[in-house]
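In: I'd like to go over a predicted model; first the sequence, then the structure.
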Amino acid sequence: MIGTMEYADILDHSEIVSNMVLKSDVMESYQDARKALNENAEAQKLITAFNDIKEQHEEVQRFGRYHPDYNEIMKKVRSTKREMDMNEKVAEFKIAERNLQKMLDEISEYIAFSVNNDIKAPKDGAALTDVGCGHGGKCGCSAS
């Protein structure tokens, strides 16, 4: 019965933490930036253009440099992405997204390390990439 009560207590505390995250300034900034991005016609046009060229890029990638349109598509991908990234609303959203990810990583790290310092925790958005173990390179991996 103790295990069940401890489990219920952990769930209650996790709900409190999640509500704190949802009510945080960082989450509010993220939601505002996302709304502004979704409502901005120019940003949506750039995102659509990038997604379209990305599909062509995936087709070209199947054949690599041997595809006849490889160089042209690669240039278009880079220029379209740069144009999209330079849009003010896209840039604001990416900053807000990074800030939210950083906060979530810090919370995860704090929880993991409060249990044991050897527990792997996301670091610098590592949860979204395949880089390192989550210890920030302390173990000798390539996370740093």
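Out: Perfect, thanks for sending it.
In: every contact and neighbour count from this point should use C-alpha atoms.
Out: OK.
In: report the distance from the strand or helix carrying Ala96 to the chain centre.
Out: Assignment of secondary structure by DSSP states H and E places Ala96 within helix 88-115. Here helix 88-115 is found 8 Å from its chain centre; the criterion is CA atoms, centre = their mean, to the nearest Å.
In: list the contacts for Met27?
Out: The neighbourhood of Met27, defined by CA atoms under 8 Å, 6 or more residues apart in numbering, consists of 21, 100.
In: next, the angle helix 88-115 makes with the helix or strand it falls within.
Out: When secondary structure is defined by DSSP H and E, Met27 falls within helix 25-39. Between the axes of helix 25-39 and helix 88-115, defined by axes from the mean of the first three to the mean of the last three CA atoms, to 10 degrees, the angle is 150 degrees.
In: what about His57, neighbour count?
Out: Neighbouring residues of His57 were enumerated by other CA atoms under 10 Å; the total is 19.
In: list the contacts of the closest residue to it other than its chain neighbours.
Out: In space, not counting the residues next to it along the chain, His57 is nearest to Ile73; the distance is 6.2 Å by CA to CA, 6 or more residues apart in numbering. In this structure, Ile73 makes contact with 53, 56-57, 60, judged by CA under 8 Å, 6+ apart.
In: got another, please set it beside the one above:
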Amino acid sequence: MLATLERIALLEQAESLAKMVLESDIAEQYRISLYKMKNSKESQQKIERFSRMKELYEEVQRFGQYHPDYKKVMKQVREYKREMDLDPYIADFKLAENDLQTLLDEISVLIVGAVSHNIKVPTGNPFFDTGHGSGCGSGGSCGCG
């Protein structure tokens, strides 16, 4: 019974933390930039054009430089990617997305650090991976040998 009450309390605290993240300025900026990007016809056209070209790129990659359209597709995919990256709504969204991801990574590292420094946190960011993830599977010395 005690374990169940502790579990309920932990779940309530997790829900509270999630609510705090959702109500944060970072999450609000993410939602605003997502809305602007989704409602910009020009941005959506750039995303769609890049997505179609990316499919063609993947087809060309199967054959490499021996594909007849290799150079043309490689050049075009880079151009479309650059065009998409320079779009102000897409750029703002990517920045907001990175900020939100960083916040979530920081929270994950704090929670894991409170439990054990041997638990891996797959943040994808080397800054957060230092000090954590030195267990058996990461090549670090966990001391379990």
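Out: Great, that's in hand. Keep in mind the model is a prediction, meaning the values are calculated, not measured.
In: the next helix or strand after the helix holding Met27 of the first structure vs the second structure, average distance?
Out: Proceeding N to C from helix 25-39 of the first structure, the next assigned helix or strand is helix 41-61, under DSSP H and E. Superposing on the second structure places helix 41-61 of the first structure at an average distance of 0.7 Å from its equivalents, by mean CA distance after the TM-score superposition for the first structure.
In: list of residues touching helix 41-61 of the first structure?
Out: Taking CA under 8 Å, 6+ apart as the rule, helix 41-61 of the first structure contacts 37-38, 67, 69-70, 73-74, 76-77, 80-81, 83-84, 87, 89-90.
In: the contacts of Ile73 of the first structure, buried ones only, as a PyMOL selection?
Out: In PyMOL, selecting the buried portion of those, with burial taken from 16 or more other CA atoms under 10 Å, looks like this:
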select buried, resi 53+56+57+60
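In: of the contacts of Ile73 of the first structure, which ones are shared with the second structure?
Out: When the contacts of Ile73 of the first structure are mapped onto the second structure through the alignment and contacts are counted by both residues aligned by TM-score structural alignment, their matches' CA atoms under 8 Å, the preserved ones are 53, 56-57, 60.
In: including distance to Asp12 of the first structure, could those residues go into a markdown table?
Out: Rendered in a markdown table, the data for those read as follows (distance: CA to CA, whole Å):
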| residue | distance to Asp12 of the first structure |
| --- | --- |
| Ile53 | 46 |
| Gln56 | 47 |
| His57 | 46 |
| Val60 | 50 |
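In: return the closest of those residues with respect to Gly132 of the first structure.
Out: Distances from Gly132 of the first structure to those, taken as CA to CA, are shortest for His57 (27.7 Å).
In: please tell me how far Asp12 of the first structure sits from Lys23 of the first structure.
Out: The gap separating Asp12 of the first structure from Lys23 of the first structure is 17 Å, by CA to CA, to the nearest Å.
In: hang on, the earlier thing: how about the contacts of Ile73 of the first structure, which pair is most distant?
Out: Ile53 and Val60 (10.4 Å).
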